[in-house]
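S.K.: Attaching a predicted model along with its sequence, questions to come.
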Amino acid sequence: MSETTLHVIDNTEGKRYEAALPQGTAYIEYRPVGNALMLTHTEVPEAMEGQGVGSTLVKFALDDIRERSMMVIPMCPFVAAYMQRHLEYADLVHPQQRGLFGLH
């Protein structure tokens, strides 16, 4: 699954980044906390797991948050793991919190 075939939106009313798929909706829930978004949960339809949908959602969310000059609190283990593999996003986490999420 590539980013070009997955249309991700920020559903501000539902407080989640989401992508509609034939198998269901994939999403990352968030909560605004000051100048940060706490990413709390990622859900991908079971039939689409392991096909890059979750990673595409996380990348979209992190790029959007960066563009909005906000910070990230990656409470979702999937998001934190993605950020550990893609340290170019570590600067989105407050320096005093990076160690909590394995972002060294």
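M.R.: Done, it's in.
S.K.: from here on, contacts and neighbour counts on C-alpha atoms
M.R.: Will do.
S.K.: And the strands in this structure, which stretches?
M.R.: Taking DSSP state E, the strands of the chain run over residues 8-11, 16-21, 24-33, 36-43, 71-74.
S.K.: Run through the neighbouring helices and strands of the fourth one.
M.R.: Contact partners of strand 36-43 among helices and strands, from 3 or more CA pairs under 8 Å, 6 or more residues apart in numbering; DSSP states H and E: strand 24-33, helix 53-67, strand 71-74, helix 77-85.
S.K.: got another, please set it beside the one above:
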Amino acid sequence: MTYRRAGQKLIIIDYTEVSTALRGRKVGERLVRQAVEDARREGVTIIPLYPFAKAQIERHAEWQDVLRR
């Protein structure tokens, strides 16, 4: 997963990729989950530009607190 900081309070997730050998094992979901946990700990919000990351955050209601609105 790649991301960039846009100031001190915002992270933009711009890419997520999992190798073919690891697909179907929820590795991508775990990457996004870690970003959510890091954002909470650091008190920042996330803009998920990459469709996979956006879909994961939208799918998990418990992650909505870090989504930049």
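M.R.: That came in fine, so what should we check first? Because the structure is a prediction, the values reported are computed rather than measured.
S.K.: Any chance you could compute the TM-score here?
M.R.: Once superposed, the chains reach a TM-score of 0.90 (TM-score structural alignment, normalised by the length of the second structure), with 68 aligned residues with a CA RMSD of 1.0 Å.
S.K.: Tell me which residue of the first structure lines up with W63 of the second structure.
M.R.: Aligned by TM-score structural alignment, W63 of the second structure pairs with Y89 of the first structure.
S.K.: same deal with L49 of the second structure?
M.R.: L49 of the second structure maps onto M75 in the first structure, with residues paired by TM-score structural alignment.
S.K.: do the same with I13 of the second structure
M.R.: In the first structure, the residue matched to I13 of the second structure (TM-score structural alignment) is L39.
S.K.: How much space separates its match from A47 of the first structure?
M.R.: According to CA to CA, to the nearest Å, L39 of the first structure stands 23 Å off from A47 of the first structure.
S.K.: Those two: who's more crowded?
M.R.: L39 (26 against 10; other CA atoms under 10 Å).
S.K.: Name the surrounding residues that touch stretch 14-24 of the second structure.
M.R.: Contacts to stretch 14-24 of the second structure, defined as CA atoms under 8 Å, 6 or more residues apart in numbering, come from residues M1, T2, Y3, R4, V27, G28, P48, L49, Y50, F52, A53.
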